[in-house]
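Trainee: Predicted coordinates and the sequence they were generated for:
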Amino acid sequence: MEVLKRPPTAKGPAEWFTGDVWFDVIHRGEEPSRARANTVKFAPGARTAWHSHGLGQTLLIVEGVALIQSRGAKLVEAHPGDVVWTPPGEEHWHGAAPGQFMIHLALWEGDDTSWLEHVTDAEYGAAPSSTRA
């Protein structure tokens, strides 16, 4: 067993995010492990660019309200405790709803992430459907 030293919080790069986003690396497995885990904090209105993961991604919403959308699908609102799975290669984005911070735990494998164009204000501002029944 080893207690690992955590790297400092990093600001998300403008190429990948709109608005202010910070992430903390929880785990970055070394070969043969491909496991990755980050906590990510989004300022109100902040979001990722469109992107996809070669082996998929799981998000656990920890705090706030998340907005999440897959390309061609409806915008979805997710809440603390919700788990969102995005399959390999599916283009999607995620971010904070307007007016509040959002934190999620992101789990994925490997470094095969394809970053695409930024989410437009019109895409971000679409009316979401809720994960709540």
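Mentor: Thanks, I have it. Numbering: from 1, shown residues only.
Trainee: going forward, measure contacts and count neighbours with C-alpha atoms only.
Mentor: Noted.
Trainee: immediately after the host helix or strand of His27, which helix or strand?
Mentor: Taking DSSP states H and E as the definition, one finds His27 inside strand 21-28. Counting by DSSP H and E, the next helix or strand C-terminal to strand 21-28 is strand 35-42.
Trainee: so what secondary structure elements neighbour that next one?
Mentor: strand 21-28, strand 102-109 (3 or more C-alpha pairs under 8 Å, 6 or more residues apart in numbering; DSSP states H and E).
Trainee: ok, the residue nearest the centre of the chain - contacts?
Mentor: Centroid-nearest residue in the chain, with C-alpha atoms, centre = their mean: His94, separated by 5.1 Å. By C-alpha atoms under 8 Å, 6 or more residues apart in numbering, His94 lies in contact with Arg47, Thr48, Ala66, Leu67, Ile68, Gln69.
Trainee: The second one - nearest residue in space that isn't next to it in sequence?
Mentor: Nearest residue to Thr48 in three dimensions, chain neighbours excluded: Phe17, at 4.3 Å (C-alpha to C-alpha, 6 or more residues apart in numbering).
Trainee: Second structure follows, compare the two:
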Amino acid sequence: MKQWIFAILVGSLATAGQAQDVVHSDTVEPIPGPEEVFTGRAEILPLTSPTAPGQAGVAVVTFQPGARSNWHTHPAGQTLYVTKGCGWVQEEGQPVQRICAGDAVYAKPGIRHWHGATDKEVMSHLAITETLNGKNVEWMEPVSDDQYSGPEQ
């Protein structure tokens, strides 16, 4: 089922335009996750930017153990597909959930949430983020250490 969902996501990206743009991994430089919106060490590998007629940007985000995003929302939603390791994700008011390689997460538009690595292992995910009126994210305050403690704690 997870492979099927991923195939649909990739297929929909591939058919979004008339021409194909191939991004070779050795031509893209990762950038450090900004300290203003990440706790700990995160790295972003930008793969595509929103280009009409589609409005999705795609990046691989790698979180070192203990690293996580701030609380945030997406005006048009976001899909995550975990490619390596395990991490945690939380929607405001809900318990922290464990996610591992092969898992997919969909954050509905406007839902306050965060995601990151567990405290013990690296986690990478593919982030497919939709854009609405030129905006794809609204960043908020950092996730506290108490909020960050995962489901195994």
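Mentor: Yep, it's here. Because the structure is predicted, anything quoted here is derived from the model rather than measured.
Trainee: Mind telling me the TM-score for this superposition?
Mentor: Scored against TM-score structural alignment, normalised by the length of structure 1, the superposed chains reach a TM-score of 0.90; 129 aligned residues with a C-alpha RMSD of 1.7 Å.
Trainee: picking that back up, the residue nearest to Thr48 of structure 1 -> structure 2?
Mentor: Under the alignment by TM-score structural alignment, Phe17 of structure 1 pairs with Phe38 in structure 2.
Trainee: Its match: how many residues sit nearby?
Mentor: 24 (other C-alpha atoms under 10 Å).
Trainee: The aligned residue in structure 2 for Leu75 of structure 1: what's it in contact with?
Mentor: Matched by TM-score structural alignment, Leu75 of structure 1 corresponds to Val96 in structure 2. Remark: with contacts taken as C-alpha under 8 Å, 6+ apart, Val96 of structure 2 is in contact with Trp88, Val89, Gln90, Tyr148, Ser149, Gly150, Pro151.
Trainee: For Glu90 of structure 1, see how far away the equivalent of the last one over in structure 1 is.
Mentor: Looking back up the chat, that one is Pro151 of structure 2. Alignment note (TM-score structural alignment): Pro151 of structure 2 maps to Ala127 of structure 1. Distance of Ala127 of structure 1 to Glu90 of structure 1, given as C-alpha to C-alpha, to the nearest Å: 21 Å.
Trainee: Have a look at those two and say which one is more surrounded.
Mentor: Glu90 (17 against 12).
Trainee: mean deviation of the strand of greatest length in structure 2 from structure 1?
Mentor: The residue-count maximum for a strand in structure 2 (DSSP state E) belongs to strand 78-91. Superposing on structure 1 and averaging over aligned pairs (mean C-alpha distance after the TM-score superposition for structure 1), strand 78-91 of structure 2 comes out at 0.6 Å.
Trainee: name the helices or strands packed onto that strand?
Mentor: strand 97-100, strand 104-107, strand 113-117, strand 123-130.
Trainee: wait, which of the ones you listed is closest to Thr73 of structure 2?
Mentor: Thr73 of structure 2 lies closest to strand 113-117 among those, at 6.5 Å (C-alpha to C-alpha).
Trainee: so the closest one corresponds to what in structure 1?
Mentor: Using TM-score structural alignment, the residues of structure 1 aligned to strand 113-117 of structure 2 are 92-96.
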